[in-house]
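S.K.: Pasting a predicted model and its sequence here:
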Amino acid sequence: MPELSLLLARARVDGAVFALRPDYRALLIAVDGLVPGPGDDSSEALLQGAEASARRALTERPVEELPHMASWRDAFRAFGAKPQRTRSSAEALLRRAESGLPRVNRLTDVYNAISVLHQIPVGGEDLAKYIGGPRLLRSNGTEEFHTVAGGSDITEHPAAGEVVWCDDAGVTCRRWNWRQGRRTQLTETTTTALFILDALDPLTGEQLDAAADQLVAELRRLGPDVQVQRRLIAAESAVEGSS
């Protein structure tokens, strides 16, 4: 639909991010027509499959030695984060998967499962709460990030040089894919969403597409009129498409 295409056309990854990691790719998937709700039998089966997949992967090597997780640790170090304390979203989920992934709502459960199954960071944003287009940049330290601490709403500012996703109202996700802001998080009332799949070498284009294809297939069962638009942003080129 035109609104989804317009939003994806506005998406940007700043050159300073590509200077940090020229191999970075962001695959954006914008979706409308979702029917929200709590977890169901299909999302539960997907989560259980992801948990089993994580257990198999982690019998062979520790999570920090999985190739894509190791790349993300290097990327976090490059902008000053300590990966022992600040983990990529995929690594955090893989660590939780051994004892059981969280059950949130069926939309969040689906993208968490895809993240674990494909060992790739996946973020989800409520587009109804978005202001302007998504941008990935290195913070100047003044942007606002709304979160919760000790049960109270607070406003933080990312460190200067930190890699953050933003819209026109402020930071939507800190430290590339570490922590999402409350304003744009998915809920049981979300009907239109943006998903961000973050890739570094050695994850191949084929593996990135496989993760996206499975995510889209799962999203399509969440409503009879689901519409999807995709766009790949990379250092040398951008590819747009719809399905």
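M.R.: Perfect, thanks for sending it.
S.K.: make it CA atoms for all contacts and neighbour counts henceforth
M.R.: Will do.
S.K.: Could you pull out the buried residues of the helix ranked longest in the chain?
M.R.: In terms of residue count, the longest helix belonging to the chain (DSSP state H) is helix 41-60. Within helix 41-60, the residues scored as buried using 16 or more other Cα atoms under 10 Å are 43-44, 46-55, 57-58.
S.K.: Check what contacts the helix or strand that that helix is followed by and list those residues.
M.R.: Per DSSP states H and E, the first helix or strand lying C-terminal to helix 41-60 is helix 67-78. With contacts defined as Cα atoms under 8 Å, 6 or more residues apart in numbering, helix 67-78 is touched by 20-21, 63-64, 82-83, 87-88, 90-91, 119-120, 175, 200-203.
S.K.: also this one, for the comparison:
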Amino acid sequence: MTSADATTLQDFLAAARVDEAVFELRPDYRVLLLAVEGIGPAPSDATSEALLAAAEAGAAAALRDTPVEELPHIAAWREAYRAFGAKPQRTRNSLEALTRRAPDGLPRVNRLTDVYNAVSVAHQIPLGGEDLAKYQGAPHLVRAAGDEDFDVVADGEVAIEHPAAGEVVWRDDVGVTCRRWNWRQGLRTRLDEQTTSALFILDLLAPVSDEQAHAAADELVEQLRGTGPAPVTARRLIGRA
């Protein structure tokens, strides 16, 4: 990698945007975007297993005295979902879905996915991972018109769905990459066994601070260094101006 790689990543992030209509729903919303180039694909290993085990134990401890829906950041996200008409008990944000699974065991997928799932649960921040090489244009967080394309698997076949009008979605120039803020990722940009560059999306609401988000990103980058040569990274925090 050269210094030009970091510049390219920063240029990509500079073009990202969050629509004002999203901030009108939640003025406290911020997103930390982390772009990473030079990831070494690898299967789950002892390091990722240890991270998952620690995240599982932390979640189990947190849930001994507090119902999952009352954990502070999860409760904030349930309110955010209600703000655009989603029912959080039916479509759970990614953090809640993982935290609910953690005491019984988080999924083991591959090193990259295992690491970012573990960081998400440990830091209690919704954290999405997208294959950067498959993006067409920059990421935008918008309220959907309702005619955008979102690719899924239905009955074993690739199918196209559309978000509800007003739904909060991440998208690029081609279509939706993640529905309902951080609920369900599409097929086109999802991470797989060949992913070498990724965009990580850390979604933040009060009471989580910018500093906590950067700490989670720092841990994620540190763990990704174990997959090969040190990756090139760039990050950008976006909030309401």
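M.R.: In hand now; what should we look at? Note that the structure is a prediction, hence the values are computed from the model and not measured.
S.K.: rewinding a little: against structure 2, where does the longest helix of structure 1 fall?
M.R.: Alignment of helix 41-60 of structure 1 against structure 2: residues 46-65, by TM-score structural alignment.
S.K.: circling back: mind listing which of the contacts of helix 67-78 of structure 1 are in helices?
M.R.: Filtering the contacts of helix 67-78 of structure 1 for helices - DSSP H - leaves 20, 90-91.
S.K.: Of the residues you listed, which is the most crowded?
M.R.: Highest neighbour count within those: Ala90, with 28 neighbours (other Cα atoms under 10 Å).
S.K.: Strands along structure 2, start to end?
M.R.: 17-18, 30-37, 127-131, 140-143, 150-154, 157-161, 168-171, 176-179, 184-185, 197-204, 232-239 (DSSP state E).
S.K.: which part of structure 1 lines up with the second one?
M.R.: This means strand 30-37 of structure 2. Using TM-score structural alignment, the residues of structure 1 aligned to strand 30-37 of structure 2 are 25-32.
S.K.: after superposition, how close is the longest helix of structure 1 to structure 2?
M.R.: After superposition onto structure 2, helix 41-60 of structure 1 sits on average 0.6 Å from its aligned residues (mean Cα distance after the TM-score superposition for structure 1).
S.K.: Other residues contacting that helix?
M.R.: Helix 41-60 of structure 1 is contacted from outside by 94, 97-98, 100-101, 106, 109-110, 112-114, 116-117, using Cα under 8 Å, 6+ apart.
S.K.: Can you tell me the centre-most residue of structure 1?
M.R.: Gly123 (1.9 Å; Cα atoms, centre = their mean).
S.K.: how about it, what's its partner in structure 2?
M.R.: Aligned counterpart of Gly123 of structure 1 in structure 2: Gly128 (TM-score structural alignment).
S.K.: If we go by neighbour counts, what in stretch 203-213 of structure 2 is buried?
M.R.: 203-205, 208, 210, 213.
S.K.: Next, format those residues as JSON lines and append distance to Pro229 of structure 2.
M.R.: Shown next, in JSON lines, are the buried residues of stretch 203-213 of structure 2 (distance: Cα to Cα, whole Å):
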{"residue": "Asp203", "distance to Pro229 of structure 2": "28"}
{"residue": "Leu204", "distance to Pro229 of structure 2": "30"}
{"residue": "Leu205", "distance to Pro229 of structure 2": "34"}
{"residue": "Val208", "distance to Pro229 of structure 2": "32"}
{"residue": "Asp210", "distance to Pro229 of structure 2": "28"}
{"residue": "Ala213", "distance to Pro229 of structure 2": "24"}
